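Novice: Compute the structure for the input listed below.
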Amino acid sequence: MKQEIERVLRKMNDLSTIEEIRQVVGGDINEAFYVRTKEEQYFIKGNSGVPSHFFKAESSGLQLIRDSHTISVPRVYYYDEPQQGEIGMLAMEWIDGQEKTHTQEKLGRNLALMHQQISDRYGFSDPTFVGELDQPNDWRDSWLDYYQDFRLNHQFNIALEKGRLPEKRKIRLEKLILNLEQWIPSSPAPSLLHGDLWGGNFIAGLEGEPFLVDPSIVYGDSAFELAFTELFGGFQSSFYEAYEEISPLPKTYEEMKPLYQLFYLLVHLNIFGESYGPPVDRILKRYVG
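Specialist: Predicted structure coming up:
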C-alpha cells in the first residue's frame, strides 16, 4: 500500500518527504492510513474490491454537504475511479481533535440546518453506497414511492438473493411494503440527508467541531435520518434537543421510526447475516402481524 500512497501524493503534487505512515481505524471496508509529509497531514484510504464510482460517490457527497455551508466535512484532495481489480484510493484532510461538551449539541444544530437544504424531488441523481452495498437512486415526486422502490424493495431483492428471507419473513416484508402508505408520508420536505448517520460517521476536529464523514446522500424525510441515529445506541440528549430547537420532529415520528430503522436493519442483515434477523422480524410483526 505504500507504493499506492506515494502514487496518490504525486497526483496531489506533494513531492515532499514522507515522514510517517501508520494504519488507522477506517471502517470495515477499506484500509486506512494517517500520512504525514513535510508539507501536510492526510487521511488516505484504499480498496481493490470496490466499483469505479465508490470513492467518487463519497467525494461528491462530502462536497454537497460542504456546499450547504451548514456543517463541517473533511476536504477531499484526490480520489481514484479504479477499474476492476485495481486499487482505488481517496485522500482527504486529516481531522484531529476530541469531542467537547458542546460537540453533539452543535452537531444536532448544524444537522437541522443541513436538513433545511431542500430539493424539489426525492432521491438522488447518482448511485451511492450504504456500507459495501450498492444503493441505486433516481428522482421521484413521492417520498413514499422512492422509499418503497429504492430502499425497502431493493434490500428485499438482495435478501432474497442471499437467502436471508425465510418464508414468514418474506411474506410479512412483502405485505408491509405494499401497505407502507399507512405509516410513511408521501410529501415531507425533501431534505438533504447524510444518509448513513451513526456514531461512527461523525468525528471531532479542533475545539470539538463536529465533522460528518462517509455520506450516502439522499434527499428525503429528515425523520429517516434521525431514526438511524437512534438505532445503535443513539447520540447524546443534547444532540436531539438542539436539533428539535431548529427543526421539531413530526408528531408521527415515533410511529414511523421503526419503519425507517427497518431499512438499515435490512442492510445489516444483508451484510452481516442472521444476527440481524430477530430485530427485523420484531418490526414486521408489530406492523403487519
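
Novice: alpha carbons only for contacts and neighbour counts from here, please
Specialist: OK.

Novice: I'd like the distance between the most centrally placed residue in the chain and Asn30.
Specialist: Among the residues of the chain, the smallest C-alpha distance to the mean C-alpha position (CA atoms, centre = their mean) belongs to Asp196, namely 2.2 Å. Applying CA to CA, to the nearest Å, one obtains 17 Å for the distance of Asp196 from Asn30.

Novice: can you check Thr103 too?
Specialist: Relative to Asn30, and taking CA to CA, Thr103 is found at 27 Å.

Novice: Looking at the two, which is more packed in?
Specialist: In this view Thr103 and Asn30 are compared by other CA atoms under 10 Å, and Thr103 has more residues nearby, 21 against 18.

Novice: Another for comparison:
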Amino acid sequence: MPAQPCLSIMDHVLTAALEDAISAFTGKRSTLSRATPVGGGSISHSIAIEAGSARWFVKLNNAEQHELFAAEADGLRALARCLAVRVPQVVGDGIAGDRAYLILEYLPLAPLGDDTAAENAGRALAELHRMRSERFGWHRDNFIGATRQENTAEQGWPRFFAQQRLKPQLELARRNGGSDRLFRAGNRLLDAVSAFFADHHTEPSLLHGDLWQGNAALVGGQLALFDPAVYFGDREADLAMTELFGGFPHRFYAAYREAWPLAAGYEQRRTLYNLYHVLNHFNLFGGGYLRQAEGMVDALLAEIT
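Specialist: The predicted structure follows:
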C-alpha cells in the first residue's frame, strides 16, 4: 500500500499556523499534506512537512522556548548575507497554542568529504569571517544550545570573551554541581585571559558561533550552515570549535589557512575557546565534561605561569 499522509503528530492549531506562515511566505495558499518526524535534535523536536510538491523543515518546542527560535532565525538571516555559504531560508516563526515553531527551507544536505568541495567550504568560511563590525558582540543575546549567550557590545575582545563567554558558564557550572576546584581555577583564568592575546590582534568577524560538524554540510557542493549562535568575535573561535567534536576534513583546514593564514599561538587560544563549549556541554549534559573542563583550565593556566 502507498504511504498515507500523516498529520497526527500536529494539532489543528499548529497545522493552521504553519499553513498561514507558509502561505504568507510563498504568496499562495498552502495546505499541508504530510508531516514526518526528523531525528537528530537534542533540544527541539523536528519534522519535515509537505504542502503540494514543496517541502519544509520545522522545529518545535514548548511555547515558552520561542525566544530560542527567534534568535536562530535572526542568526540565519545574518549568515545568509554572506553569499559564499548556503543557509536555509527562514519562512517564519511563532507560537501556536502551547508550542513554538520555526519553519525553514528544506535543504538536501550531504556530508563534508575530504575533497574539492571541502576546500571550497574552507574558503567559504573565510569569506564569512571577512564580514566585519566595529565591536565584538551582537545586537541581541542569543543561545548556545539551550544556554543563553550574552552579547553586549565591547571594544576589547579579551574582556568580551572572559566576561560574556567564560564567566557566565563558570557561574552556571557552580550552580549545576561543578567542583570548587573548577570554579577557583576558572576564576584565576578569567583574570589572566588577556595573556593569551599579548601578541595577537583581533578584529570582529561574523561567526557562526556553534560550528561543529553537526551544524555544517554541503548543498550542491556549497558549504551549508545552520543552527547558529552568531556574534562578532575572533574568527579563531569558529575554527577552534570545528576541531572539538570530530573535526572537519583536512582539506577544509588547508584551504581556509591558504585563504586566510592563522596567527602564531592559535593552538593555545584554541583550548581557551573550546573551554567555553566544554563548560556549556557540562551545563547542558553533565557527565565527564566536568573533568575535561578542569583539565583544560589547568593546561591553560600552565601556559601562562
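
Novice: Where in the first structure does stretch 122-129 of the second structure fall?
Specialist: Counting by TM-score structural alignment, stretch 122-129 of the second structure lines up with residues 108-115 of the first structure.

Novice: Flag every buried residue along that stretch.
Specialist: Going by neighbour count (16 or more other CA atoms under 10 Å), the buried part of stretch 108-115 of the first structure is Gly108, Arg109, Asn110, Leu111, Ala112, Leu113, Met114, His115.

Novice: just stretch 86-99 of the second structure next, same as before
Specialist: Neighbour-count burial for stretch 86-99 of the second structure flags Arg86, Val87, Pro88, Gln89, Val90, Val91, Gly92, Asp93, Gly94, Ile95, Ala96, Arg99 (criterion: 16+ other CA under 10 Å).

Novice: Closest to Gly233 of the second structure out of those residues?
Specialist: Distances from Gly233 of the second structure to the buried residues of stretch 86-99 of the second structure, taken as CA to CA, are shortest for Val87 (20.0 Å).

Novice: which position in the first structure aligns with the closest one?
Specialist: Taking TM-score structural alignment as the alignment basis, one finds that Val87 of the second structure is matched in the first structure by Val73.

Novice: can you pull the contacts of its match?
Specialist: Contacts here follow CA atoms under 8 Å, 6 or more residues apart in numbering; on that basis Val73 of the first structure touches Leu62, Ile65, Arg66, Phe211, Leu212, Val213.

Novice: Just the element for Ala192 of the second structure, please.
Specialist: Counting by DSSP states H and E, the element that carries Ala192 of the second structure is helix 180-192.

Novice: what's the mean gap between the helix or strand just after that helix and the aligned bit of the first structure?
Specialist: Once helix 180-192 of the second structure ends, the next helix or strand along the chain (criterion: DSSP H and E) is strand 205-207. Comparing strand 205-207 of the second structure with its match in the first structure after superposition yields a mean distance of 0.3 Å (mean CA distance after the TM-score superposition for the first structure).

Novice: Can you list the neighbours in contact with strand 205-207 of the second structure?
Specialist: Applying CA under 8 Å, 6+ apart, the set of residues contacting strand 205-207 of the second structure is 128-133, 229-235, 237-238.

Novice: now with 6 Å?
Specialist: Residues lying outside strand 205-207 of the second structure but in contact with it, judged by CA atoms under 6 Å, 6 or more residues apart in numbering, are His129, Met131, Arg132, Val230, Tyr231, Phe232, Gly233, Arg235.
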